[in-house]
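no sequence for this one, just the structure:
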């Protein structure tokens, strides 16, 4: 018998968090427990100003999950690092709490993970919308392939499954890339020779996540420059 730690960081998600957590428990946690697998769910609420925190506290009473509640906003990277440090399972499943990928897609990752004996499996979003976000993702991953020999299709996707020892190591060491935090983990995993797989999952576009193209272009340029700087930095040490 082994244990899976299910982690998520959420922020300003009062509209979707009930549906997502209930789906997680009914379609992922409950079936895993039926298979005799131990499960812990840890969710970090990162200083939301809407009702996300209050909703999570009600859900905790219903499901018994662990909550990490900060007094102020830490930012995504610090929240994720804190989550990984608290995980106690042999496997770590991290899912984005934004609803763009449903928790049930865990099974797609889990199936590939077991069949391929991977150290990590990362989701890539199929039929991604809007179209310009799909194109930006393709360009970003082409850059990662050229600069760092990363072979998976969406290294910056947050929806992923790790062997816990490896996931903790990669997250702990990833300190340099603000716009490519998830990609930095995969860059390091590639460098260390870990076996990495990927699998396509259904994408559900959220209106609140549809940034204006001009803002997106600025972010992409910053992310690209960050990767170039990282390439010539002593990150390999």
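That came through fine. Values in this document were obtained by computation on a predicted structure and should not be read as measured data. Residues are numbered from 1 along each chain as shown.

use CA for all of it now, contacts and neighbours both
Noted.

hmm, residue 112 is touching residue 121, no?
Yes. With contact defined as Cα atoms under 8 Å, residue 112 and residue 121 form a contacting pair (7.4 Å).

so if I had to pick from these two, which one is more boxed in?
More crowded of residue 112 and residue 121, by other Cα atoms under 10 Å: residue 121, with 27 against 17.

with adjacent residues omitted, what lies nearest to that one?
residue 197 (4.5 Å; Cα to Cα, 6 or more residues apart in numbering).

how close does residue 104 sit to residue 160?
Residue 104 sits 13 Å away from residue 160, going by Cα to Cα, to the nearest Å.

overlap in contacts, the two.
Common contacts of residue 104 and residue 160, defined by Cα atoms under 8 Å, 6 or more residues apart in numbering, are absent altogether.

comparing these two, which residue is more hemmed in?
residue 160 (24 against 17).

check which helix or strand residue 7 maps to.
strand 3-10 (DSSP states H and E).

who are the packing partners of that strand?
strand 38-45, helix 76-86, strand 91-94 (3 or more Cα pairs under 8 Å, 6 or more residues apart in numbering; DSSP states H and E).

state the next helix or strand along the chain beyond it.
Next helix or strand after strand 3-10 toward the C-terminus (DSSP H and E): helix 17-24.

which residues do residue 112 and residue 121 both contact?
With Cα under 8 Å, 6+ apart as the test, residue 112 and residue 121 both reach 197, 198, 199.

included below, for side-by-side comparison, is a second structure:
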């Protein structure tokens, strides 16, 4: 066992039971590949696949993986409800199952299971760990310039408007302690799309929880179609703007009352 793997094993032991929630929609070419890599990289980490009724047979592949490995479980949802809705469902099931650490990971291979030990180690003194592309040591592979510009610009907008210090608030490779998720009512989280990631980071910071970023190498998918679109980006921008303006309004109202 290498020193990195030994470190990951010891941190996993100290953290308790760990599960990675993996939402899927039309990932038939990727799911078995990524789950297999995760089970090899971190044998003690469980997997919860949340499939949004994929028409391409992803759900069937997930069932086959679960039948062959007791550490893999599948939730079948009846419709494509969005990334945030899938994560909320998975989080509730994982909390009810008693997991101590609940993580997020994409099914397309962009989040490398072999780097999960870095997040596990960082969680020893944090409540939420974010695998970041935009801090020193982080990187992206095979992204066109406009995609990187969109992500960097979106995160800058989030920092300026919401006042959060996290450099990659939109990142989807992360680990929560169960106590972090229990600190607020998941039912009050209304974000169902990709802006869910920003929403969750912001809520943790507002509650004074310890949020850490660690660098990861993000690799653009090589199979299947990305779920990110211009419409998704516009919706995220709209929601962040609404939150930011509401917060500025509340701050001004508080200052006025103090006069």
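Yes, it's here. Here the structure is a predicted model, which means the values were calculated and not measured.

tell me the counterpart of residue 89 of the first structure in the second structure.
Per TM-score structural alignment, the equivalent position to residue 89 of the first structure in the second structure is residue 99.

and what of residue 66 of the first structure?
The alignment partner of residue 66 of the first structure in the second structure, by TM-score structural alignment, is residue 73.

quick check, its match in a strand?
Yes. Judged by DSSP: H, G, I helix; E, B strand; the rest coil, residue 73 of the second structure forms part of a strand.

re earlier: if you compare the helices and strands packed on strand 3-10 of the first structure, which one is most tucked away?
Mean neighbour count (mean count of other Cα atoms under 10 Å) peaks for strand 91-94 among these, with a mean of 25.

once aligned to the second structure, how far is it on average?
With the two structures superposed, strand 91-94 of the first structure lies on average 1.4 Å from its match in the second structure, counting by mean Cα distance after the TM-score superposition for the first structure.

mind giving me the packing neighbours of that strand?
On a contact count with 3+ Cα pairs under 8 Å, 6+ apart, strand 91-94 of the first structure meets strand 3-10, strand 160-163, helix 164-173.

quick one: closest of those to residue 216 of the first structure.
strand 3-10 (21.1 Å; Cα to Cα).

surely residue 5 of the first structure is in contact with residue 88?
Yes. In this structure residue 5 of the first structure lies within contact range of residue 88 using Cα under 8 Å: 6.5 Å.

looking at the two, which one has more neighbours?
residue 5 (23 against 16).

contacts only, for the more buried one.
Contacts of residue 5 of the first structure by Cα under 8 Å, 6+ apart are 39, 40, 41, 42, 87, 88, 89, 90, 91, 92, 93.

who's in contact with residue 157 of the first structure?
With Cα under 8 Å, 6+ apart, residue 157 of the first structure has these contacts: 122, 123, 124, 182, 183.

in which helix or strand does the counterpart of residue 239 of the second structure in the first structure reside?
Aligned by TM-score structural alignment, residue 239 of the second structure pairs with residue 226 of the first structure. Take DSSP H and E as the rule and residue 226 of the first structure turns out to sit in helix 213-231.

give the buried residues for that helix.
Residues 220, 223, 224, 226, 227, 230 are the ones in helix 213-231 of the first structure that count as buried (16 or more other Cα atoms under 10 Å).

and the nearest residue to the third one once chain neighbours are set aside, how many neighbours?
Yep, that's residue 224 of the first structure we're talking about. Nearest residue to residue 224 of the first structure, sequence neighbours excluded (Cα to Cα, 6+ apart): residue 140, at 7.3 Å. Residue 140 of the first structure has 22 neighbours, counted by other Cα under 10 Å.

and what of residue 117 of the first structure?
Residue 117 of the first structure: 14 surrounding residues under other Cα under 10 Å.

tell me the spacing between it and residue 153 of the first structure.
The value you get for residue 117 of the first structure to residue 153 of the first structure, if Cα to Cα is used, is 19 Å.

same check on residue 8 of the first structure?
With distances taken as Cα to Cα, residue 8 of the first structure is found 22 Å from residue 153 of the first structure.

and the helices and strands packed on strand 3-10 of the first structure as a markdown table, adding distance to residue 170 of the first structure?
A markdown table is the format used below for these (distance: least, Cα to Cα, whole Å):
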| stretch | distance to residue 170 of the first structure |
| --- | --- |
| strand 38-45 | 19 |
| helix 76-86 | 10 |
| strand 91-94 | 12 |
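
tell me which of these sits nearest to residue 172 of the first structure.
helix 76-86 (6.7 Å).

with the second structure overlaid, report how far that closest one is off on average.
Mean deviation for helix 76-86 of the first structure: 1.1 Å (mean Cα distance after the TM-score superposition for the first structure).
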